[in-house]
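> this one's sequence-less:
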């Protein structure tokens, strides 16, 4: 099966969740590993190097927020996809999740078939970002080519020359489609210590990218930051 090489770590302290969700994902052909708390999750992630981690927040011994933070700090796991899976839908929980490096957020309860569809969509993000070689200067993101050697974007065969900061901002957001990049991280990675700028600077650059690349490709996550979305229309 085409999914046989994809490893998913499912973490939840409820045995029924592990059994039901695990069963449905196994039926799709995925390799499934399970853990019932954050400590086991970190150990399993280090051992198995999953492509995706579905992580509950409220768990004994170590909660999902702390586990996510430890996983993100582990060499080789910095870019693994992590989605929180929890019954807590409050905004502060989502912000806390994004702050420690989560890529997405799924709220319980959810029908197994809907969950499987969401997981498939998450895993497509990995497939959309393809490096031509390990040291390639070109990255193809959903049909949009980022050429770092020539410092241009190629969309629908047309070369777009962007100002340096717009190019760097787009490259950052497109490096992980669907991932929410916090405003502070954007300022640090794109502007660094060059000048003191405010959050409004990011807004202006995002507006320009929307005009040049596509309105639907850039989403605002209120109170957190921005993410790049592949337009599949």
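Structure's in. What do you need? The shown structure was predicted, so the numbers you read here are calculated from the model rather than taken from an experiment. Numbers count the residues shown, from 1 in each chain.
> going forward, measure contacts and count neighbours with C-alpha atoms only.
Will do.
> Count the residues that sit near residue 170.
Residue 170 has 22 neighbours, counted by other C-alpha atoms under 10 Å.
> and if you look at residue 13?
Neighbours around residue 13, by other C-alpha under 10 Å: 18.
> helices or strands next to the lengthiest helix in the chain in the packing?
If you go by DSSP state H, the chain has its longest helix at helix 112-128. Secondary-structure packing of helix 112-128 (3 or more C-alpha pairs under 8 Å, 6 or more residues apart in numbering; DSSP states H and E): helix 15-27.
> Now do the buried residues in the helix it packs on.
By neighbour count on 16 or more other C-alpha atoms under 10 Å, the buried set for helix 15-27 is 18, 21-22, 25.
> hold the first one in mind and look at this next one:
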């Protein structure tokens, strides 16, 4: 079934999650600190990480950020499991690249469903072979396999600038770029990049779009707001 790393400093919760994963046929390793998590990932990269936020030493946000910035580990899905439920916490999790966000206390069956969904979204290799590896539109180039984005400051210029995006910002830009001219609601955008019933507010999507526009500079104006509906990437001329 796969190998899951649980990062949790509460022994009872760690054992509960371990029990349910092993019952589903997963191989499981548990650690109780952020430092131990990073060391374990480097020794034996897991297929999925269940990550608590409030950890001794290096916290869960920092662990996720470091992994998602490393080309060797950024494709590993990370599901945050935490007692923190504020919108700001969900936004912070999205910004560092978490693939899902489950709050405590949790229903074990719901958690297992979320973990299986995260593994599915991590990518079916057969499906990936049929996806475009590079998208170019309006001077923006998105290299899917390398997780890189470049854009031209002005139309017709040869000089391009590399853009550093979070995992969520990259996914939103990819989704909009595959559907230029189409308007999508905030909930539809989240469904497309995270799956249905992802626990996120409309404000969280607005924050992601704001950050994406800022990082894209002059290319950011290509992401248009359709008042009362949502967002779209300017259509092809």
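Cool, got the structure. Because the structure is predicted, anything quoted here is derived from the model rather than measured.
> hmm, back to that, which one of the buried residues of helix 15-27 of structure 1 is nearest residue 212 of structure 1?
Nearest to residue 212 of structure 1, judged by C-alpha to C-alpha, of the buried residues of helix 15-27 of structure 1 is residue 25 at 39.0 Å.
> Map the closest one across to structure 2 for me.
Superposed on structure 2 with TM-score structural alignment, residue 25 of structure 1 falls opposite residue 21.
> and its match, what is it in contact with?
Counting by C-alpha atoms under 8 Å, 6 or more residues apart in numbering, residue 21 of structure 2 touches 27-28, 112.
> now with 10 Å?
1-4, 6, 15, 27-28, 108, 111-112, 115 (C-alpha atoms under 10 Å, 6 or more residues apart in numbering).
> what does residue 116 of structure 2 give?
48, 110, 122.
> Likewise for residue 146 of structure 1?
Residues counted as contacts of residue 146 of structure 1 (C-alpha under 10 Å, 6+ apart) are 137-140, 152-155, 159-160, 167, 170-171, 174-175.
> Quick one: buried ones out of those residues?
Buried residues within the contacts of residue 146 of structure 1, defined by neighbour count using 16+ other C-alpha under 10 Å: 138-140, 152-154, 167, 170-171, 174-175.
> among those, which are in helices?
Members of those lying in helices (criterion: DSSP H): 167, 170-171, 174.
> Tabulate those (TSV), appending distance to residue 94 of structure 1.
Below are those laid out as TSV (distance: C-alpha to C-alpha, whole Å):
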residue	distance to residue 94 of structure 1
167	29
170	24
171	25
174	21
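> Out of these, flag the one nearest to residue 206 of structure 1.
Looking across those and measuring by C-alpha to C-alpha, the closest to residue 206 of structure 1 is residue 170, at 8.5 Å.
> Against residue 201 of structure 1, how distant is the closest one?
Separation of residue 170 of structure 1 from residue 201 of structure 1 (C-alpha to C-alpha, to the nearest Å): 14 Å.
> do residue 94 of structure 1 as well
Taking C-alpha to C-alpha as the measure, residue 94 of structure 1 falls 25 Å from residue 201 of structure 1.
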